[in-house]
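Asks: sequence and predicted model, in that order:
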Amino acid sequence: MSSIKQFQVTFDCAEPERVARFWCEVLGYVVPPPPAGFATWDDFDRSQPPERQGSWFACSDPSGVGPRLYFQRVPEGKVVKNRVHLCVRVGTGLLGEERLAALEAECARLLPLGAVRLRLLYDGGDDSCIVMQDVEGNEFCID
C-alpha cells in the first residue's frame, strides 16, 4: 500500500474566487492558468451553465511544495467555529518579543486584505499566535 504524498485543502464558501484571491495574497499562492482553449478564467466561467458559473476556484503554491487550495460554493453560510483551520507560519524559531513583532507585522499586512483580528494568544514563548478570520469568517492563526 502506498502512502499519499499530496493533498488538497477544500474550503466551503459563498464566493469562491474572492476567498481564493484572499488566500493567494496571504500565502503567496497563484491562480493556475485557465483550462486549455480558454484565454481567461472569466472566459471559462462564461462557458459553463448558469448554475455552475462561479461555483469554484483554486490556487496553488508556485513552488509546488504546499497543497492546492480549492474553494467551492455551498448554499449554507458558516455558522460555527471551524473544525480544521490553517496556521500561517511566520514566527517559526522566534521567541518572546521578537516572535510577537513578527506576528503583529503579518497581522497588519493581512487586515487591509479583509482579514479580521480576533485575539492574541500570547505565552511569551514559542506557542504564541494571533487568531484571525478570512474574508468569509473562516478562522485561521498566524503563528
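Replies: On my side now, so go ahead.
Asks: make it CA atoms for all contacts and neighbour counts henceforth
Replies: OK.
Asks: which one's the longest helix in this structure?
Replies: If each helix of the chain is counted by residues according to DSSP state H, the longest one is helix 96-110.
Asks: and the contacts of that helix?
Replies: When contacts are defined by Cα atoms under 8 Å, 6 or more residues apart in numbering, helix 96-110 is touched by residues 26, 90-91, 117, 122, 124-126, 128-130, 142-143.
Asks: and for residue 85, nearest residue in space, chain neighbours not counted?
Replies: With sequence-adjacent residues excluded and distances taken as Cα to Cα, 6 or more residues apart in numbering, residue 85 is closest to residue 140, at 5.3 Å.
Asks: got another one to weigh against that:
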Amino acid sequence: MSAIKKFQVTFDCAEPERLARFWCEVLGYVAPSPPPEEQDSWFACSDPSGVGPRLYFQRVPEGKTAKNRVHLDVRVGTGLVGDERLATLEAECARLVALGATHVQTLYADGENESCIPMLDIEGNEFCID
C-alpha cells in the first residue's frame, strides 16, 4: 500500500475569500483566484514552496456552533524555550491580532509543556501558535 503524499485542509466558512486571505497572511501562502463564477462559493491558498498542505475554504450556510475537533498549530517557536520562546510567541500573537485574530489566552511553560497561545481566526476557528 502506498503512503499518502499530499492532503489539503478544508474550512467550512461564511466568507471564503476573506478567510483565505487571512490565512495567507498568517502562513505566507498565496491565493490564486478561482473562476469569477465561483468566487463566492470557494477560495483556496497554497504554500508557494509546495511543501505545506493546500488550504481550501468553502462557503456553508450554517455558522460555527461548537469547538473545532481539529485545529491548526502554527509552529513559530520550534526549537525555542523559556523567555525566548515566549517572546517569539507574543510577537507573533500581536501580528495576528493586527490581522483580525483573537488572543484567547497565553499558556505558560509549566515544567512539562512549553508555552503556547490559543487564538481564534477571523471567523472564530480555533488555532494555536506554538
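Replies: Arrived safely, thanks for sending. These numbers come from a predicted model, not from an experiment.
Asks: for residue 63 of the first structure, see how far away the residue nearest to residue 85 of the first structure is.
Replies: 22 Å (Cα to Cα, to the nearest Å).
Asks: tell me the SS of the residue in the first structure that residue 128 of the second structure lines up against?
Replies: Under the alignment defined by TM-score structural alignment, residue 128 of the second structure is paired with residue 141 of the first structure. Following DSSP: H, G, I helix; E, B strand; the rest coil, we place residue 141 of the first structure in the strand state.
Asks: wait, a helix at residue 77 of the first structure?
Replies: No - counting by three-state DSSP, one finds residue 77 of the first structure to be coil, located in no helix.
Asks: quick one: the helices in the first structure?
Replies: Per DSSP H, the first structure carries helices over the ranges 16-27, 41-46, 96-110.
Asks: redo those helices as a markdown table? Include distance to residue 86 of the first structure and mean neighbour count.
Replies: Converted to a markdown table, those look like this (distance: least, Cα to Cα, whole Å; neighbours: other Cα atoms under 10 Å):
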| stretch | distance to residue 86 of the first structure | mean neighbour count |
| --- | --- | --- |
| helix 16-27 | 10 | 19 |
| helix 41-46 | 26 | 14 |
| helix 96-110 | 14 | 16 |
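Asks: what about the alignment partner in the second structure of residue 116 of the first structure, how many residues nearby?
Replies: Counting by TM-score structural alignment, residue 116 of the first structure corresponds to residue 102 in the second structure. Counted with other Cα atoms under 10 Å, residues neighbouring residue 102 of the second structure total 20.
Asks: next up, the contacts around the nearest residue to residue 31 of the first structure once chain neighbours are set aside.
Replies: Spatial nearest neighbour of residue 31 of the first structure, excluding adjacent residues (Cα to Cα, 6+ apart): residue 59 at 4.6 Å. Applying Cα under 8 Å, 6+ apart, one finds that residue 59 of the first structure lies in contact with 20-21, 24, 29-32, 68-70.
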